[in-house]
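> the following block contains a protein sequence and its predicted model.
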Amino acid sequence: MEAKYIKLIVPTLLIAGWVQYSPAVVAQDTIGTANEAQTIAVAMGGFDPTSYFSGDLPVAGQQNIYHIHQGQYYYFASIENRDAFVANPVKYSPQYAGHCAHSFSQTIERLGDPSVFNVDKDGKLFLFADKGAKEAWLKNVTEYKELADKRWQIRQENITKYKVTF
């Protein structure tokens, strides 16, 4: 290989390595990915939680229209949707903080995929890690919901019990 090509390749590789591992790029790669660690807590992959209740497919929210609820950023497609959420976050928030409902009932904490969901007859939003988890949940909703609800209650009690204030 000629020297002039080596002079071009080495700096290019160094820059590519720096960009690949820079914190800003790593953070962008992990936001909104359902089953990977998230460096910024963006709820539901950035989808507007109120859009799940319109009967249509969920809609992506806008980063400049948001509300922070229970330590997570929720993005909204409109100010009206944000205001509806702020007025009643219990109605629009996914159950189990967006964890896969079926996995949560089995004592496994996996984030739910915002494109795999179910709104039940009581108007509760459940997310699932994949279609298989959703299908399993729907075959025995009563039992799995009871297990997940008990686990969620215990988790919330432990968070409150060991909460540290400064």
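Yep, that arrived.

> CA only for contacts and neighbour counts going forward, please
OK.

> residue boundaries of the strands in this structure?
Using DSSP state E, the strands of the chain run over 62-69, 72-76, 113-119, 125-128.

> setting aside sequence neighbours, what's the nearest residue to the residue positioned nearest the centre of the chain?
For the chain, the residue nearest the mean C-alpha position is residue 44 (3.4 Å; Cα atoms, centre = their mean). Among residues not flanking residue 44 along the chain, residue 114 sits closest, at 5.4 Å (Cα to Cα, 6 or more residues apart in numbering).

> ok, residue 145 next?
residue 105 (6.9 Å).

> please tell me how far that neighbour sits from residue 136.
Applying Cα to Cα, to the nearest Å, the value for residue 105 to residue 136 is 11 Å.

> next one for the comparison:
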Amino acid sequence: MTGHFSLMTIILLFTSSALASEPLVYTGLLSNTALGGYDSVSYFESGQPAKGSAGHATEYNGATWRFANPENLARFKNDPQRYAPSYGGYCAWAVSQGYLAKGDPQHWAIRNGRLYLNVNKSVHDQWLADPEGFIRKANANWPGVLE
């Protein structure tokens, strides 16, 4: 019985630690779609978020990414690190404060060639007051805030 108890303890410890960490990409509850289904390339190419299509999708970092057209899908596949939002699409301001919050695809900015999302307009406005400072803080916290 002791051997059985030890095995169960080990299983519970591994399960608990696996449940304690958050996914690398924010997808929302009961979803595996990054950016709420928006096309991450569209922010860079047209300067506006566009809804993606399930017909133009790929997997990256454990999430499904959708694109408005095959050209944007190809751009993403060629350089996903360029087009994927910083901090996995979590709110950049929250990450700078040491915690996670959802990133809203409607509240965004591009700085130094990187896409950043915020949870809402109020937080986005606050983030815009010192984006470089918040980016420095968020970079120091990422990816540790996932644990």
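Done, it's in. Please read all numbers here as calculations on a predicted model, not as lab measurements.

> returning to what we had before: and residue 105 and residue 136 of structure 1? Which one has more around it.
residue 105 (21 against 13; other Cα atoms under 10 Å).

> counterpart of the more buried one over in structure 2?
Counting by TM-score structural alignment, residue 105 of structure 1 corresponds to residue 96 in structure 2.

> contacting residues for that match?
Taking Cα atoms under 8 Å, 6 or more residues apart in numbering, we find residue 96 of structure 2 in contact with 134-141.

> how close does it sit to residue 138 of structure 2?
4 Å.

> ditto for residue 18 of structure 2
23 Å.

> who has more neighbours out of these two?
residue 138 (24 against 11).

> residues contacting that one?
92-93, 95-98.

> what residue of structure 1 matches up with it?
By TM-score structural alignment, residue 138 of structure 2 lines up with residue 148.

> for residue 105 of structure 2, same thing?
Aligned partner of residue 105 of structure 2 by TM-score structural alignment: residue 114.

> same thing with residue 86 of structure 2?
In structure 1, residue 86 of structure 2 lands on residue 95 (TM-score structural alignment).

> quick one: residues contacting its match.
Taking Cα under 8 Å, 6+ apart, one finds 101, 124-127 in contact with residue 95 of structure 1.

> buried members of those into PyMOL, please.
Here is the PyMOL selection string for the buried members of the contacts of residue 95 of structure 1, based on 16 or more other Cα atoms under 10 Å:
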select buried, resi 101+125+126+127
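
> show me which of the contacts of residue 96 of structure 2 are buried.
Buried among these (16+ other Cα under 10 Å): 134-135, 137-139, 141.

> count of neighbours near residue 30 of structure 2?
Residue 30 of structure 2: 6 neighbours (other Cα under 10 Å).

> which residue lines up with residue 12 of structure 1 in structure 2?
Going residue by residue (TM-score structural alignment), residue 12 of structure 1 aligns to a gap.

> what number of residues lie near residue 12 of structure 1?
Neighbours of residue 12 of structure 1 (other Cα under 10 Å): 12.

> give me the distance between residue 145 of structure 1 and residue 151 of structure 1.
For residue 145 of structure 1, the distance to residue 151 of structure 1 - Cα to Cα - is 10 Å.

> and residue 57 of structure 1, by the same measure?
Residue 57 of structure 1 is 29 Å from residue 151 of structure 1, by Cα to Cα.

> where is the longest helix in structure 1?
helix 141-161 (DSSP state H).

> returning to what we had before: next up, the contacts around the match of residue 105 of structure 2.
By Cα under 8 Å, 6+ apart, the neighbours of residue 114 of structure 1 are 34, 44-45, 47, 127-128.

> now, the most widely separated pair of the residues you listed?
47 and 128 (14.4 Å; Cα to Cα).

> quick check, nearest of the contacts of residue 96 of structure 2 to residue 42 of structure 2?
residue 135 (22.0 Å).

> that's all I had, so thanks and see you.
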